[in-house]
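>>> structural data only, the sequence is not supplied:
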C-alpha cells in the first residue's frame, strides 16, 4: 500500500501529470468530433484560446494546469488561434487568452484576458 501512495503523490507533483488533464487540438476534424460528443454530456468544458507568442497566455499556463488538477470533472481544452483559425473565428475570439465555458454545446460564460480569479469563480459556478 505504501508503494501505491508514494506513486500517487509523485504523479501529482510532476508537470507532465498535470498537463495531461488538458486536451490540445491540432486538427479541426478532431475538435469537431470531440465537440459533438461533448454535447451529449453535462460536463463543463473550458476552452482556452491561446497563441505561442501571447505573454498573458504563458502567464495563465501554470494556472490552467492547477485548475485542471483541481477541477477533475471539468474538461480543459487548449486551442492555438494561429493553428486552428477557423475555430477561433467560429467562437468570435478577438483577444488572447479567451476562455469560453461551455455545457452541452452551448456557451455559458466567457472570460477575456488573464483573469485568474474571475475564471475560477465561473468554473466553480458552472462545474455542477
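Looks like it arrived, so ask away. Source: prediction; values computed, not measured.
>>> for the rest of this, base every contact and every neighbour count on C-alpha atoms.
Noted.
>>> what's the burial count for the nearest residue to residue 28 once chain neighbours are set aside?
Excluding its sequence neighbours, the residue lying closest to residue 28 (C-alpha to C-alpha, 6 or more residues apart in numbering) is residue 84, at 6.6 Å. By other C-alpha atoms under 10 Å, 16 other residues sit near residue 84.
>>> what about residue 94, which SS state?
The three-state label given to residue 94 by DSSP: H, G, I helix; E, B strand; the rest coil is coil.
>>> err, residue 72, not the other one
Here residue 72 is coil, with the state taken from three-state DSSP.
>>> any figure for the gap between it and residue 19?
12 Å (C-alpha to C-alpha, to the nearest Å).
>>> tell me which element the residue minimising distance to the centre of the chain is part of?
Nearest residue to the geometric centre of the chain (C-alpha atoms, centre = their mean): residue 76, 2.5 Å. Taking DSSP states H and E as the criterion, residue 76 maps to strand 75-80.
>>> want to compare, so here's the second one:
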C-alpha cells in the first residue's frame, strides 16, 4: 500500500479514479490489528487504489475530513466522496470488506 507523502498528492489521488484512504497511526492498537489484513483487502478490491495516511503527520487533513477516530477509511471517486467508515472502533476484515462492497 502506498503512503501519502503530501497534501498535493492527496488532492491528485482523490481526483484520480477510485481511491480509499486508510487513516492510521503506529501507536493505535486497533490500527495495528487491521494492518496485516490490508494486503488481502487490497487484493480483493483491485479496482481501488489504497493509500495509507498517517494521522499524526496529516492531522490538519484529518480535521478537514472529520476523521476523529482511527482506523478509518474514506473513499473517493474522481474527486467525490463516495463513502466513509469513520469511527474509533476496531474494524475487522469483514467489516472493511462490507464497507467497500457498498461503494
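Great, that's in hand. Quick caveat, the model's predicted, so the values are computed rather than measured.
>>> where in structure 2 does whatever helix or strand comes next after the strand holding residue 76 of structure 1 fall?
Counting by DSSP H and E, the next helix or strand C-terminal to strand 75-80 of structure 1 is helix 85-90. Aligned using TM-score structural alignment, helix 85-90 of structure 1 spans residues 59-64 in structure 2.
>>> what's the match for residue 100 of structure 2 in structure 1?
By TM-score structural alignment, residue 100 of structure 2 lines up with residue 123.
>>> verify the assumption that its match is located in a strand.
No - counting by three-state DSSP, residue 123 of structure 1 falls outside a strand, being helix.
>>> what about it, how many neighbours?
For residue 123 of structure 1, using other C-alpha under 10 Å, the count is 19.
>>> distance of it from residue 67 of structure 1?
Distance check for residue 123 of structure 1 against residue 67 of structure 1: by C-alpha to C-alpha, it reads 9 Å.
>>> quick one: which of residue 72 and residue 19 of structure 1 has more around it?
Taking other C-alpha under 10 Å, residue 72 of structure 1 and residue 19 do not tie; residue 19 has more neighbours (18 against 11).
>>> quick one: the more buried one from residue 95 of structure 1, how far?
Distance from residue 19 of structure 1 to residue 95 of structure 1, by C-alpha to C-alpha: 23 Å.
>>> residues in contact with the match of helix 85-90 of structure 1?
The contact list for stretch 59-64 of structure 2, computed with C-alpha atoms under 8 Å, 6 or more residues apart in numbering, reads 7, 55, 68.
>>> in JSON lines: the residues you listed, plus neighbour count and distance to residue 77 of structure 2.
Formatted as JSON lines, the contacts of stretch 59-64 of structure 2 follow (neighbours: other C-alpha atoms under 10 Å; distance: C-alpha to C-alpha, whole Å):
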{"residue": "7", "neighbour count": "12", "distance to residue 77 of structure 2": "17"}
{"residue": "55", "neighbour count": "22", "distance to residue 77 of structure 2": "21"}
{"residue": "68", "neighbour count": "14", "distance to residue 77 of structure 2": "22"}
